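**Q** Starting from these lines, generate the structure:
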Amino acid sequence: MDRTLLHARAVIEELGDFGHIRSPAKCAARIGQAFSQTLSAITISGDAIMRIPDVERNGRTFSDGCGTCSPDVLAQVWEGYRGARGLKPTILQIRFQGAKGVISLDSRLQGEKLCLRRSMIKFEGSTDTNVEICGASNKPLPMYLNRQVIKILEDLKVPNEPFLRLQAAAVEELRQTTVSPLNASTFFHRNRIGTAARLSFLIKKLFYWGFDFIEDHFLRDTLETAVLVQVREIKYRSRILVGKGWTLYGIMDETGILKENQIYCAAHLDHGIQVLTGNVVITRCPALHPGDIQVVEAIKVPEDNPLYYLHNVVVFSSYGDRDLPSKLSGGDLDGDLYNVIWDPDLYPKQISPPADYPIPEPINIGRPVERGDMTKHFVTFMENDTLGMIATLHQILADQAPTGTLDPTCIKLAGLHSSAVDFSKTGIPVSRMELPKYPKARPDFQAPGPRVVIDKCVGFEASEDPIDTPIETDEMDEANSFGPPRIRYYPSNKVLGKLYRAIDEHKFFAQIQKQSSRVEKQDHSLIERVWQYVSKKAALIEWTHYTDFAKTVKEKSAPSSLRPPSFPRIQIHSANIN
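**A** Below you'll find the predicted structure:
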């Protein structure tokens, strides 16, 4: 092994040329881009790289962060990217040399072509020929409501009943998880719980062999804990699944077929490709401004149009005075995910104009950035990061204001939140002195746990404490639960309060524990009976000559301090067990 001492400066110089960047915050972000997680990489010829112009209009970049690729390049990705095999995504989030963004299939391109736009190029100077895959549109992601989106929809005249109905359905589905092994297996698979241990497969296989995993204390406790965590996600974060909704990558229409306020949205499902048509709701998280939720028209495209071959994506029009992604909480197309809803019950009765925040110019120090400049920026960022404080304050005031998120104070906080999001890249902090005073009490749905006492007589008066008094004191309240809490909570009469109070987690947990105790006590443990079953089925299979080899592998793969105590292990070379 070649042992070479590497200094940080030498490593950064190999990544690319950052000398032209005069902002410490921006320079740190660009360097960090090279260290973001990637799933795989493919190598393509340098001749395949093409630079194409951005689509700009009225000072807006409609193609901000997206490019295209030819079928030949995409085929190489399908072959070399393990996550794409069998799924064949047509939308990829990539990192190549100093470029970052999303590329989509353009069936009109011939040969090997990877088309990058100027908006995708973050820095120059890299000589790496690998196209690194950061993500792919393998399937449509589920769409979950959250408190920000629910509050805005409520203020846009969506009634309470659809939210309560969706939450009740989600809780009932969790309750049914413990009713049967197949429900439990589906739950683990959908929520990616125990994926490395193949927990979903194990439970399903045990069921086919005639065993119920509930008989095993560990597996039963795992299920009950996972279900309770999901219930708490719904109760304390309002994370509610929308069946008629997707979360997808966004790109720009390269063909020009989409008109202003039109989208093309298609998803590859088990039964085939589903294309949305008609009016749909579209948004992006985080959403604090009422204009962050818009209604647009989804259309089909002819079969001879290149968009027809794309799936698991929402395609935005390249026309209009302003690009639609920027209207949705300042989104772009370099990998942002957009939420699309086609549930008529969640359509807003009114639409608010989108926010139009000025694009902040990063701090310019007038010279090349040095390591000390970036270190100082990180310290400044940690001292002045107000993002969580603004979001919490916005939620409190939106609950108390008659017009909710449409209140001028909430509109101001939405703008400050946008600036706080950009702080890490601009170096411009949001002063706490710009924030309004927070009220003495919070709505009950912000309570950190079930032990909080709700005061029905508390008022909404503003606190006389200075604004730099910590808002985030939930952990301290729980730690001091024997004394009076520093934060007082009142029952909110808005939809978030109703959703919060509709779930009794203690009652729910008692119900699933009762359902889990359905199995009669057995003379032998589950693992012992599984071992007996497998031994019987594998009685005529030659496998004992692999015992010594298996022991060697086991001993080499785990440190002695981490090895579990010995117990019967299933060691089968080849078997077809039905």
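**Q** contacts, neighbours, all on C-alpha from now
**A** Will do.
**Q** Now do the strands for the stretch 351-500 of the chain: every range, in order, please.
**A** 441-443, 488-490 (DSSP state E, counting those that start in this stretch).
**Q** Out of the ones you listed, flag the one nearest residue 337.
**A** For these, proximity to residue 337 was assessed by C-alpha to C-alpha; strand 441-443 is nearest, at 29.7 Å.
**Q** Now that residue 274 has come up, it's in contact with residue 268, right?
**A** Yes: between residue 274 and residue 268 there is a contact at 6.5 Å, judged by C-alpha atoms under 8 Å.
**Q** coming back round to it: mind putting the strands of the stretch 351-500 of the chain in CSV, mean neighbour count and distance to residue 300 included?
**A** Below are the strands of the stretch 351-500 of the chain laid out as CSV (neighbours: other C-alpha atoms under 10 Å; distance: least, C-alpha to C-alpha, whole Å):
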stretch, mean neighbour count, distance to residue 300
strand 441-443, 23, 44
strand 488-490, 21, 48
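**Q** Let me have the ones you listed in a markdown table, extended by distance to residue 115.
**A** As requested, the strands of the stretch 351-500 of the chain are arranged in a markdown table below (distance: least, C-alpha to C-alpha, whole Å):
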| stretch | distance to residue 115 |
| --- | --- |
| strand 441-443 | 50 |
| strand 488-490 | 54 |
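**Q** Go through those and name the closest to residue 542.
**A** Among the strands of the stretch 351-500 of the chain, the nearest to residue 542 by C-alpha to C-alpha is strand 441-443 (66.1 Å).
**Q** Can you give the distance of that closest one from its chain's centre?
**A** 28 Å (C-alpha atoms, centre = their mean, to the nearest Å).
**Q** Ok, stretch 147-157 next?
**A** Offset of stretch 147-157 from its chain centre (C-alpha atoms, centre = their mean): 20 Å.
**Q** Any buried residues in it, and which?
**A** By neighbour count with 16 or more other C-alpha atoms under 10 Å, stretch 147-157 contains the buried residues 147, 148, 149, 150, 151, 152, 153, 154, 155, 156.
**Q** Here is the second sequence; please produce its structure so I can put it next to the first one:
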Amino acid sequence: MDIFIENIPSNATREQLKIAIANIIHGPEYRVHSPTPMNLDITIFRKPRKNGTKCGVVTLPSVAVANQFLATHGPSSTQSIFVGLRLLFKRSNKPPRSNIVEEVRRMPYIDPRIVEEQELRSQELLSHQVKIACLQFGWECRDNVFSVEWEKSQADGVLGDMVYNDERREFRIYMDGTDRVHIAVIHIAQIASVGSNVDGTHPVICFSLRQPPTFESDSPRHTSEGLGQNLIEKLLGLNLFDIKPPKRRRHAFFHQSHASTAMYTSSAIRIVCKSRADLQTFRSLCGEAHVRLDNSVPSAEYRRLFSEEVQTQFTEWLKTLSWKIAFQLESIVRKLLADPTELLLCRGRIERMISDEGEPYMIAFLRYFATPLTAWFWYDEEEDEDRPFAGSVDELFAQCASSFVLPTKKALRPAAIDPDNLFDCLHVTISPTRMQLDGPYPERSNRVMRSYPHNHDSFLRVSFVEESKLQIRLDPEVDGRAFIKARFGNFLHEGLIIGGRKFNFLAYSQSALKEHAVWFVKDFITPEGVPVTAQSIIASLGDFTRPDPQLVYCPARYAARISQAFTATDSSTEVEAEEIFRDEDILDPTGRWNFTDGVGTISREMAIAVWKELRKKRRKARRSTTYPRAFQVRFQGSKGMLSVDHRLEGKVITLRPSMIKFEAPESTNIEIARAFDKPGPFYLNRPLIMILEQLGVPYETFEALQDRAVRDAQNAVRSLARGARLLEAYGLGASFKLTSVMLSLDKMGIDPPTDDVFYQRMMDFAVNHVLRELKHHARIPVKDAWNLVGVADIHGYLNEGEVFIHVVPTDGQQPFFFEGQTLITRSPTIHPGDVQVARAIGAPPPDSPFANETLRNCVVFSTKGSRPLPACLGGGDLDGDVYCATMLPELRPRTTYEPARYTPALKKLLDRPSTMHDVADFVTEYLYSDSLGLIAIQWLLIADQSTQGIFDNDCMLLSDLHSDAVDYPKNGNPVSLQRIPKLKMRAKPDWNAPETVTSLDPSKYYQSQRAIGRLFRAIDLPAVHVINDAEREQRRRLRRTGQNANPDLDEIINNFHAADPLEDDEVTVAVYERVMDFIAAGRHDDDLISELWELFQQYTSQLHSICTSHTLSNKRGAMLTEEEVIIGTIVAKCSQPRKRKDLMSTMRERTATLAQEVGLQIEGDEGTLPYKSLERAWVAYRIANLEDDRFGARSFGWVALGEVFDAIKKIEESEGYF
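**A** Have a look, this model is predicted:
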């Protein structure tokens, strides 16, 4: 309630009034309203009255509190409050502002004097300047020398200064220039170590950073402005969308003269202070910042490791080498594992190795060589027994080369690699300062890659990220747009040079664009002698002026059509022209709505042929007695879905106008983006819970579902079967088939191996992953709810509002038909109308078309009515969108809301046909204008803050803006930040705090009373202390691997024969006894042991590469643990969980391919008898056990164990056990 205040002195402040009134309402007589001090808000109107005083309003948390206050301090009271003058209070004649009332009710009272003290402390710390005499960027050498690669000093002894900003938790280094101030910003979290001491006569500070600092420049008068109250407002979100001209600029380097070495030398900084007093000032600042400070600093030398001459010499050498070798060598330097001079010293050895052993050998060796190079940076004083290699890189190279054995050709090119559906992809990651090279990794292919099967190494997948590897985010105080154009836009327009080869921007897929990733290509010549360029590839894709001549006038739409050729697909089967039919779309009477938007049909015979072809290319595909009834496809210039039509005869497909995007008649191969052969599990999420709650679903429903999920996670460690089901429910361990292997072990009566540290850590990481998903995303599994692809009722059988659903689960449940009231929705949900209730018709009547074809695992939508139901669900269509369906009555909303209209936004058109230069402009703009995630989280925050929840006008506006942001990649019109509504209050709900925040600041976060807030607080995440132990143990194993990379083969064979499996652990003994039921598991051929030992080495090398390239850390030598990779999770906390999710996704894809490759190699060539495959699998498993102190051995053992059980199953099936 608001109380009007009069007679406020003109010089009185909000803080003074707040303290005076708080002294009253925090008295004992008010404790009946709240056991804790109540909050209040003060507003003082700007315009003074004639007598010079001002008026204002105090907002109190409730009417009862306001009435009590007025009873003692109102117009007829005798008690007074003085702030210079006697304040006069009376009931306000205007309703209180709802957002202010909510903020007062939710937020704790914070004494303004405490806030003022904090601000004064921050300003005090800012005033403590460390005077800089000389600033140096360099390289931390292996002999503990700091090689100065760039420096600036001042003749008068003062170059600049360094200050500490407590609110931002960062050190800021300033250097005055002629017209700009150059700034290096070091956030506390970036610091790996920092030391200070006197080196000779110079007081020195040395920073070793996990990632480069942020480089900025500013005009001299802005060096310290805006870091006080303005900063607080920014952090609290008040000015997030107040677009003002940014004051500062961002750069890829500290100073123009630093540009040539910045990408290599920005993570090591040496500061020579003006005096020893500055050293003491810095030590005091480190104490305030809680930064651990070492008392030692490395000595400095000028070794010119990255001089222009050295870089030129290195690049010219790379030009003489084959591209694949040059890529691996430059990758070592770009990852900061070695400097160019160290590799140049190895030049003679490298060139001899190429001459003697050949290119494949050299490439395999260089990828392997990265392991001991990485381990070099892991020395820890506490781990003396594992002291790393002490020589030079050249000596380490020689040591590794002497013991390296080239894997067999079979291991170099595993049989699982299908050239039609997988290809080896090279990766480049470009950040504001650095560029990192990775790969090659097997990735799912696309139309363009299949067109050039011998030139995959000419393509690069290039990602644009922050130094932290997170998605690019703009600081409103920095001109980020100009920086993105200068840094990333320059590569898109001018190309990038790697290993002396120039690559040009080519295109992107729609999914890759969302991840800020694109394709680059270098000019090449095919084996047939045809020259290929980026321009010729685009020209070969088809005619983009047909059927829509206006398409090429919209760069975004033009690029979206090109992107169809880069969608990850599987090649299936060729289609003759006479097998392609055209049919019209089914429209509503007005012609506005399309009931078959994006979906055509396919005959049963063709669907079976497509599925047979897909399975033939997957030797390890699971057995299937049927075929999918729906496929997401790319065919010629069309895209969308094909669902089975039982009336079509022969091998036939039918396309509709809504599917055909451009003309590409030369392509006759059906490309499969996805085959919907099974129903998908369904999980709740925060936006959907927010909507369902406000449509009448009680909190207790969500609570019960979450409680069950928590119990399942906590009980997972009690048995192998429970653990297996948990992994299966959350898609964990799928790359290594852990669910299947654990269930097989459970059937043998084996208990969880509690004394196996690796297994325990593995399951700890799995449980942590599940609980983290529940707490931070409300990702709650729902039994009897499914994600199903949408298709159209082409027969016109269903009435408006009806659906037909036939689900065939894969977990042993009986198939069933949905019948009755069914909740239908689609992710993402952001509007109350995105959740609807349809009527499922149940089992098909005998006379219905569904009696002939039930279209299993699909949602069949009606083609009758005024508007298609999919279009009501977040603007969905039928080109591959997946819909959630459940008959659970407890999740059914008590009321439904009219769907949003989802009016298409206008296209951004040019007055001429688009070029790829225009597409590059669009990608550059997208990097800084992509606001989809921002809009989604703003909607959720306002829905939590507002008393009207999701029905708040701002939420309704945001749902429209969200639709525009979804369409932005296809129409080129970005959503202006100025259109995005501001938050209702400064504080945010507690569930929005980044997971990296361990203690919530009550001035920034309030306890949300919405369901998602209560669910968030209901889960306490266990501290995963074992991650540190796992990382430490892995470092030790890798160092031991590096020191004894390839032990004598005879020693391996002798150890194998000497070991007795009956003296091993319980699991090994049980497996041994099971294997003995089928084969003699005693003596084995030495050649077989040798072959599988080589396979094990190749596996560990590739696994190491995956671990190093999928870590969130940018620190030199950082990598994931083997336990994380086998489970398929990343334990590290992240302020952008989406980035971790993307990394986990690619990591799982690559480990799945690797595990499948290794499994096929263990199984043997096609045609190998199951008994022989079982022997091979047992030998591989024993090798893993005997070498379990090596990195990769434990996960290799799980792969081998899976092959053991697969072979046994084949033997039993062939001999009639089933």
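**Q** In three-state terms, label residue 878 of the second structure for me.
**A** coil (DSSP: H, G, I helix; E, B strand; the rest coil).
**Q** Check the burial of the counterpart of it in the first structure by counting its neighbours.
**A** If you follow residue 878 of the second structure across to the first structure using TM-score structural alignment, you land on residue 333. By the measure other C-alpha atoms under 10 Å, the count of residues near residue 333 of the first structure is 27.
**Q** which residues of the stretch 151-300 of the first structure fall in helices?
**A** Counting by DSSP state H, counting those that start in this stretch, the stretch 151-300 of the first structure has helices at residues 161-176, 181-190, 199-208, 217-237.
**Q** Out of the buried residues of stretch 147-157 of the first structure, list just those in strands.
**A** Applying DSSP state E to these, no entry is found in strands.
**Q** Please dump those residues into a markdown table; it should also carry distance to residue 445 of the first structure for every row.
**A** Below are those laid out as a markdown table (distance: C-alpha to C-alpha, whole Å):
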| residue | distance to residue 445 of the first structure |
| --- | --- |
| 147 | 10 |
| 148 | 13 |
| 149 | 15 |
| 150 | 13 |
| 151 | 12 |
| 152 | 16 |
| 153 | 17 |
| 154 | 16 |
| 155 | 17 |
| 156 | 20 |
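**Q** just curious, which of those is nearest to residue 306 of the first structure?
**A** Within these, the smallest distance to residue 306 of the first structure is 32.9 Å, found for residue 149 (C-alpha to C-alpha).
**Q** Which residue in the second structure aligns with the closest one?
**A** So, by TM-score structural alignment, residue 149 of the first structure is matched to residue 688.
**Q** Assumed residue 103 of the first structure was part of a strand.
**A** Yes: looking at residue 103 of the first structure with three-state DSSP, it is inside a strand.
**Q** what's the counterpart of it in the second structure?
**A** That one, residue 103 of the first structure, aligns with residue 642 by TM-score structural alignment.
**Q** residues touching that match, list them.
**A** By C-alpha atoms under 8 Å, 6 or more residues apart in numbering, the contact list for residue 642 of the second structure reads 599, 600, 601, 602, 630, 631, 632, 633, 653, 654.
**Q** ok, now residue 333 of the first structure?
**A** Contacts of residue 333 of the first structure by C-alpha under 8 Å, 6+ apart are 63, 64, 65, 66, 101, 102, 249, 250, 251, 252, 325.
**Q** pretty sure the fifth one contacts residue 332?
**A** No: because the distance of 9.7 Å does not satisfy C-alpha under 8 Å, residue 101 of the first structure is recorded as not touching residue 332.
**Q** Need the overlap of contacts for the two.
**A** Counting by C-alpha under 8 Å, 6+ apart, the contacts common to residue 101 of the first structure and residue 332 are residue 65.
**Q** Now for the buried residues of stretch 147-157 of the first structure: which two are most distant?
**A** 147 and 156 (14.1 Å).
**Q** In which helix or strand does the spatially closest residue to residue 57 of the second structure that is not a sequence neighbour reside?
**A** The shortest distance from residue 57 of the second structure to any residue other than its chain neighbours is 4.7 Å, reached at residue 4 (C-alpha to C-alpha, 6 or more residues apart in numbering). Remark: residue 4 of the second structure resides in strand 2-8, with elements defined by DSSP states H and E.
**Q** Then residue 683 of the second structure?
**A** Using DSSP H and E, residue 683 of the second structure falls within strand 680-684.
**Q** quick one: the aligned partner of residue 723 of the second structure in the first structure and residue 79 of the first structure, what's the gap?
**A** Per TM-score structural alignment, the equivalent position to residue 723 of the second structure in the first structure is residue 184. Distance from residue 184 of the first structure to residue 79 of the first structure, counting by C-alpha to C-alpha, to the nearest Å: 34 Å.
**Q** Span of stretch 280-296 of the first structure from start to end?
**A** By C-alpha to C-alpha, one end of stretch 280-296 of the first structure lies 6 Å from the other end.
**Q** nope, stretch 292-304 of the first structure is what I meant
**A** Start-to-end, stretch 292-304 of the first structure (C-alpha to C-alpha) is 33 Å.
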